[in-house]
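Q: Here is my input, please return the structure:
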Amino acid sequence: MTGLDDEGEDVLWNLTATGPAERSQRRRAVRARVEVPVTMPWSDGMLSGHTVDLSEAGLRALVDGWGLPPDNGAKIQVGVDLRERTVHLRGEIVRQTVQGPRWLLSVRFLDVPEGDSDSLRRRVFQALREERAAAE
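A: Next up is the predicted model:
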């Protein structure tokens, strides 16, 4: 039972769990596990792959690597295919992990234009709705 007991001087809340505990998001931007194509020009070539998760503030992407991976702090251009359109953003490598011939790159977006931010947010919330519907 959920309710408020305020008959005395002290206020007492009576709470009941309504479902399983979920991880909270302690980020400025909501992120979702969503797989969309990405491209990143790198070292006279083009890295291509897909996102592992996405938010309006950045992404983690698994790309086919070759040569040396970008260092943390490296500035990079990122193309993200959101179905309705592709956004081209400036980013900074936050972390990289080499997984054999593939690289897992964490990228923080820099100076995202408002229209691109809206498109990213729309895609993130669409993925969250799809995930919730699949779980029901």
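
Q: Please count neighbours and contacts with C-alpha atoms only from this point.
A: Noted.

Q: And the strands in this structure, which stretches?
A: 3-5, 12-14, 31-32, 37-42, 45-55, 58-64, 75-81, 86-99, 102-110 (DSSP state E).

Q: Also this sequence, please, to line up against the first:
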Amino acid sequence: MLPGAELPLPRALVDVVVGGVVVTGRVERLRPTGLVVELPGALPPGDGVELYWNGADGVRVVPARVVLCWTVRTGVRVQLVPSGPAEAGNRRDAVRADLRLRAQLTERESGAVFLGRTRDVSETGLRCLLSPGPLAPTTGAEVDVGLTLRGAVFPVPGRLHRVSPDEDGWDVVVAYAGLCASMADLLRAQVFAALREQRRLSLR
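A: Alright, predicted model coming up:
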């Protein structure tokens, strides 16, 4: 591995891009020579790939080479060795899943409440379609989003990053802010499960 190479941490969701095809997986562990990623299918050893993930300062990308693959109960694990330094990436769809979850968004300062459903969810934020009402959501407002997951409502703190009018209401993007570790783990697991199911259906 390159000395001081920047890599995603264990359990992080990643996009592996090979030959123009994007496969989403999860980092299982770091090794002195690179990292091990679990994917839904195998990659040929020797292939060059690009690895995208959400870092502290936005999306990051690092080139890597496949050195080993082996099958496990939940998929295929691939050992990757970085072949260059990490750089800023610009893939909006990196580690983002289409998920339709019931959501209640409350602006902390005004107390305004909006109901709707998510359109997609990632490790760093979510996009919602909110039902129309007498008030418009406020761009930049601090909010609490109640997400219905596994039959229960979980609080997700954040900030309204973008608000756009939609023919069915308001299309909003919420960036998480101050998310606790347990909630981050739950959202990560939900996103990963949804991406695996989407991948399974695409292979039918």
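
Q: ok, back up a step: take the strands of the first structure and write them to a markdown table, including mean neighbour count and distance to residue 20 of the first structure.
A: Shown next, in a markdown table, are the strands of the first structure (neighbours: other CA atoms under 10 Å; distance: least, CA to CA, whole Å):
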| stretch | mean neighbour count | distance to residue 20 of the first structure |
| --- | --- | --- |
| strand 3-5 | 11 | 20 |
| strand 12-14 | 11 | 18 |
| strand 31-32 | 21 | 19 |
| strand 37-42 | 18 | 32 |
| strand 45-55 | 19 | 23 |
| strand 58-64 | 23 | 27 |
| strand 75-81 | 18 | 33 |
| strand 86-99 | 17 | 32 |
| strand 102-110 | 21 | 29 |
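
Q: Select, out of those strands, the one closest to residue 126 of the first structure.
A: The closest of the strands of the first structure to residue 126 of the first structure is strand 31-32. By CA to CA, the value is 9.1 Å.

Q: Give me the packing partners of the closest one, helices and strands only.
A: strand 45-55, helix 114-135 (3 or more CA pairs under 8 Å, 6 or more residues apart in numbering; DSSP states H and E).

Q: In the second structure, what stretch matches the longest one?
A: Using TM-score structural alignment, the residues of the second structure aligned to helix 114-135 of the first structure are 181-202.

Q: circling back to that earlier point, rebuild the strands of the first structure as TSV, extending it with distance to residue 127 of the first structure.
A: Listed next are those as TSV, based on distance: least, CA to CA, whole Å:
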stretch	distance to residue 127 of the first structure
strand 3-5	34
strand 12-14	34
strand 31-32	6
strand 37-42	14
strand 45-55	10
strand 58-64	14
strand 75-81	14
strand 86-99	17
strand 102-110	19
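
Q: looking at those strands, which is closest to residue 135 of the first structure?
A: Nearest of the strands of the first structure (CA to CA): strand 31-32, 14.5 Å.

Q: Am I right that residue 57 of the first structure is in contact with residue 106?
A: No: between residue 57 of the first structure and residue 106 there is no contact under CA atoms under 8 Å: 10.9 Å.

Q: List the contacts of residue 107 of the first structure.
A: 58-60, 91-95 (CA atoms under 8 Å, 6 or more residues apart in numbering).

Q: Tell me how far the counterpart of residue 86 of the first structure in the second structure lies from residue 183 of the second structure.
A: Using TM-score structural alignment, the equivalent of residue 86 of the first structure in the second structure is residue 153. Between residue 153 of the second structure and residue 183 of the second structure the computed distance is 12 Å (CA to CA, to the nearest Å).

Q: And for residue 200 of the second structure?
A: 26 Å.

Q: Same check on residue 50 of the second structure?
A: Using CA to CA, we find residue 50 of the second structure at a distance of 28 Å from residue 183 of the second structure.

Q: Looking at those two now, which is surrounded by more residues?
A: Per other CA atoms under 10 Å, whichever of residue 50 of the second structure and residue 183 has more neighbours is residue 50, with 19 against 13.

Q: ok, the match of residue 86 of the first structure touching residue 144?
A: No: when contacts are counted by CA under 8 Å, residue 153 of the second structure is not listed as touching residue 144 (11.8 Å).
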